[in-house]
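The sequence and its predicted three-dimensional model are supplied below.
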Amino acid sequence: MPPVNAFAAVSATAPLQPIIIERREVGPRDVLIDIKYTGICHSDIHEVRGDWGPCPYPLAPGHEITGVVAAVGAEVTRFAAGDRVGVGCLVGSCGKCDACLRGQEQYCSVKAIWTYGDTDVDGTVTQGGYATQIVVTDRFVLHVPDALPLDTAAPLLCAGITTYAPLRRWGVGPGKKVAVVGLGGLGHIAVKIAHALGAEVTVLSQTLSKKEAGLALGAVDYRATGDPATFQELAGAFDLILSTVSAPLPMDSYLSMLTVGGVMVNVGAAPEESGMHLRLLNRQRILTGSLIGGIAETQQMLDFCGEHGIGAEVEVIAAEQINEAYERVLASDVRYRFVIDVATLA
């Protein structure tokens, strides 16, 4: 294949910059995608800055990808040139282990292949969506419903499935009371999805600065966790608490807001150990975590969002603004997700 324009990190400290990368040739089960939009996930920043360990530079991040099929391999039947498609956090797995057979490829016991910074099927380093094209095995390509614009759909490929999967896993629906901790890139989509599922949604945030926005997204209440009275007034109030923040939380306080048998799910960083065990034991509460979702569930999420008109609230930027956008993400200065217009890489 011809070289592909990309925007990549060349070290943990240098700004991201334009580079040329190679994509593998389109095999019989591959799909070649012209990328249109790629969301900026906080994970991109952690990865390229080496926060999670050694990084194979140069690296083009990006796992919230939408675009249009340019070509397909000879054995591909589910996609054709011109189809609107998406690619999320996964581009490969063994397909044979118990997790894969259950549709949970993200937990593949042999080797899940992540969209960037991993080893691809041909032995090269996977390069993500900060690029004009990508080649992906057809099993890991998703159809994007016509009802969803490609720019607002891009963050659904990570933030959408990350929040949708636990909400469905724990039976969120009419009659359920759900609290979403944080109203950022993950949290704002969680509010939309939980509301569309029929739940009564409350946002828990440090301050009330985003209250008006939270209520507009579908929440019925918005409380400041910086006020100690919040935890007293909401004791035992929620069937499920979905934490979308990466900062350490006073877990005892949050667990006290769960009803009997209530569930707290962390999709941000795992919480620090605390004296929470007694609260879990005494009232059969559950503290768990969740990591994206499988491919079939991701397609289900996209179809659900298409039916309900759910997309991310985005600020579309040019490639030359990526480094500035990273700093703004770290400063929580975006409502709620940056999306790169990949045409500006060409």
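In hand now; what should we look at?

From here on, just use CA atoms for contacts and neighbour counts.
OK.

I'd like the next helix or strand past the strand or helix carrying A70.
Take DSSP states H and E as the rule and A70 turns out to sit in strand 65-72. Of the helices and strands lying after strand 65-72 in sequence (DSSP H and E), the nearest is strand 84-87.

Can you name the next helix or strand after that next one?
Sequence-wise, the next helix or strand downstream of strand 84-87 (DSSP H and E) is strand 90-92.

Could you list the buried residues of the following helix or strand past that next one?
Stepping forward along the backbone from strand 90-92, the first helix or strand reached (DSSP H and E) is helix 98-101. Neighbour counts over helix 98-101 (16 or more other C-alpha atoms under 10 Å) mark 99-100 as buried.

hold the first one in mind and look at this next one:
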Amino acid sequence: MTSVAAYAAPAAKAPLERTTVERREVGEHDVLIDIKYAGICHSDIHTVREEWGKTHFPLTPGHEIAGVVTEVGSGVTRFKVGDRVGVGCMVDSCRECENCRGGVEQHCLKGNVGTYGSRGRDGEITQGGYSTHIVVDENYTLRIPDGLSLDVAAPLLCAGITTYSPLKNYGAGPGKKVAVVGLGGLGHMAVKIAHAMGAEVTVLSQSLRKKEDGLKLGADHYYATADPRTFEELRGNFDLIVSTVSANVDFNAYLGLLKTGGTLVNVGAPENPISLQLFALIGGNKNLAGSMIGGIAETQEMLDFCAEHGLGAEIELISADRINEAYERVVASDVRYRFVIDTATI
């Protein structure tokens, strides 16, 4: 085991502080990654504040990781020293179940091993990317194309794939009308990706405060959901709605914005249960779906797509001593649109 510098939450809801975490020695199929940048995802905040349930402390969050390979195991074939790589929300799975064999490892029937806060196959609790180095199996490591700088690529490992997967799988493209609910860390990438796919894109946000940003990012239209006229004007308008918000919204109202046979996909994860009137689904044969990141192959596909179209995240680069400040600003929706930690400052 090797100790590396990191930032960790010592207990639930406690401020993160500088510390060290242990990394395993590089195994036969492992790569050692010198982490250059780590994105701050709202999931990190939910987890360290135990808003999604109990977790293990001390905990180093971070599953939007971009860096450079500095060592490879003897059996590694996918990467070499010097390669630019990323790590997303999972670092292992059973590799044997139907889902793993089918390329949807995120839905491993035995449970995937999350990048942080999960018990790995070695019995140890995983620690994430708010650190200087990480050791990851090559099969759960992604190649970052040369067309993407590492700082703007880091958030793609969660925010990018979380929005790319439902947009692709539910048919965003030319001739389709797509709405994105919320223009935050996830939403701004959903707008960029949907636009690059050729869809007509509408942002549905609480207010018009970010309208100028939304249009610059690729939205064709921008509406305030606080205005009840929005739900009247847009009724029956969309083929696909992607909800990116982690707060409870009126799903019944949003279902009313779908065309017959349209789909509302939720990628946000509110802390509390939602209320749903089933007649809102039955009328118009509408669909309410969920989506969770993507498999390794699909994540690589997303990175290649983003490089081809020049799609990096909009970021605010911070030093590690500003992580706690950044958490408060994320909760207050005061970031445009993803905080990224310069891990050289850890």
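Received the coordinates, thanks. For clarity, every value in this text was computed on a predicted model and none was experimentally measured.

List the contacts of the strand holding A70 of the first structure.
With C-alpha atoms under 8 Å, 6 or more residues apart in numbering as the contact definition, strand 65-72 of the first structure has outside contacts at 26, 28-39, 79-88, 129, 144, 150-151, 153-155, 157.

And for I65 of the first structure, the neighbour number?
Applying other C-alpha atoms under 10 Å, we find 35 residues neighbouring I65 of the first structure.

now the strand holding A70 of the first structure: which residue numbers in the second structure?
Counterpart in the second structure of strand 65-72 of the first structure, with TM-score structural alignment as the criterion, is residues 65-72.

which helix is the longest one in the first structure?
With secondary structure taken from DSSP state H, the first structure has its longest helix at helix 295-308.

what helix or strand does G261 of the first structure sit in?
According to DSSP H and E, G261 of the first structure maps onto strand 258-266.

Surely V260 of the first structure touches R283?
Yes: counting by C-alpha atoms under 8 Å, V260 of the first structure touches R283, with 5.5 Å between them.

Make sure A280 of the second structure is indeed in a helix.
Yes: when DSSP: H, G, I helix; E, B strand; the rest coil is applied, A280 of the second structure is found to be in a helix.

ok, now which ones touch it?
Here A280 of the second structure is in contact with 252, 255-256, 286 (criterion: C-alpha under 8 Å, 6+ apart).

Okay, helices next: where are they in the stretch 201-346 of the second structure?
Residue ranges of the helices in the stretch 201-346 of the second structure, as given by DSSP state H, counting those that start in this stretch, are 211-217, 229-233, 251-255, 279-282, 296-309, 323-331.

among those, which is nearest V113 of the second structure?
Go through the helices of the stretch 201-346 of the second structure one by one with C-alpha to C-alpha and the one that ends up closest to V113 of the second structure is helix 296-309, at 13.1 Å.

Show me the strands in the stretch 151-300 of the second structure, by range?
Applying DSSP state E, counting those that start in this stretch to the stretch 151-300 of the second structure gives strands spanning 177-181, 200-205, 221-224, 238-243, 258-266, 287-290.

swap that for the stretch 1-150 of the first structure, sorry
For the stretch 1-150 of the first structure, strands defined by DSSP E, counting those that start in this stretch occupy the ranges 4-8, 17-21, 30-39, 65-72, 84-87, 90-92, 113-114, 133-137, 142-143.

how about those strands in TSV, adding distance to A312 of the first structure?
TSV is the format used below for the strands of the stretch 1-150 of the first structure (distance: least, C-alpha to C-alpha, whole Å):
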stretch	distance to A312 of the first structure
strand 4-8	23
strand 17-21	26
strand 30-39	10
strand 65-72	13
strand 84-87	14
strand 90-92	20
strand 113-114	22
strand 133-137	23
strand 142-143	17
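
since we're on S74 of the second structure, how many residues are nearby?
12.

For it, which non-adjacent residue is closest in space?
Across the structure, with C-alpha to C-alpha, 6 or more residues apart in numbering as the measure, the residue nearest S74 of the second structure apart from its sequence neighbours is E28 (5.0 Å).

Same check on I318 of the second structure?
If you skip the residues right next to it in sequence, I318 of the second structure has I341 as its closest partner in space, 5.1 Å away by C-alpha to C-alpha, 6+ apart.

Please look at the one you found and N324 and confirm they touch.
No: taking contacts as C-alpha under 8 Å, I341 of the second structure lies outside contact range of N324: 11.5 Å.

Looking at those two, which has the bigger crowd around it?
A count of neighbours by other C-alpha under 10 Å puts I341 above the other of I341 of the second structure and N324, at 30 against 16.

What distance do you get for the more buried one to A320 of the second structure?
Here the criterion is C-alpha to C-alpha, to the nearest Å. By it, I341 of the second structure lies 6 Å from A320 of the second structure.

With K216 of the second structure instead?
In this structure, K216 of the second structure and A320 of the second structure are separated by 30 Å, where distance is defined by C-alpha to C-alpha.

Any buried residues in stretch 170-182 of the second structure, and which?
Buried residues in stretch 170-182 of the second structure, counted by 16+ other C-alpha under 10 Å: 170-173, 176-182.

how far is it from where the chain is centred?
18 Å (C-alpha atoms, centre = their mean, to the nearest Å).

same deal with stretch 37-55 of the first structure?
13 Å.

go on, stretch 130-142 of the second structure?
Relative to the chain's own centre, stretch 130-142 of the second structure is displaced by 16 Å; criterion: C-alpha atoms, centre = their mean.

Contacts for that stretch, please.
Under the criterion C-alpha under 8 Å, 6+ apart, external residues in contact with stretch 130-142 of the second structure comprise 4-8, 23-26, 29-36, 38, 60-62, 76, 78-79, 85-88, 90-92, 128, 296, 299-300, 341, 343-344, 346.

gap between the two ends of that stretch?
Where stretch 130-142 of the second structure begins and where it ends lie 18 Å apart, using C-alpha to C-alpha.

Report the aligned residue range of the first structure for it.
Counting by TM-score structural alignment, stretch 130-142 of the second structure pairs with residues 130-142 of the first structure.

in the matching stretch, what counts as buried?
Across stretch 130-142 of the first structure, burial judged by 16+ other C-alpha under 10 Å covers 130-142.

go on, stretch 224-244 of the first structure?
Of the residues in stretch 224-244 of the first structure, those buried under the neighbour-count criterion (16+ other C-alpha under 10 Å) are 224-225, 231, 235-244.

And stretch 25-37 of the first structure, by the same measure?
Of the residues in stretch 25-37 of the first structure, those buried by neighbour count under the rule 16+ other C-alpha under 10 Å are 26-27, 30-37.
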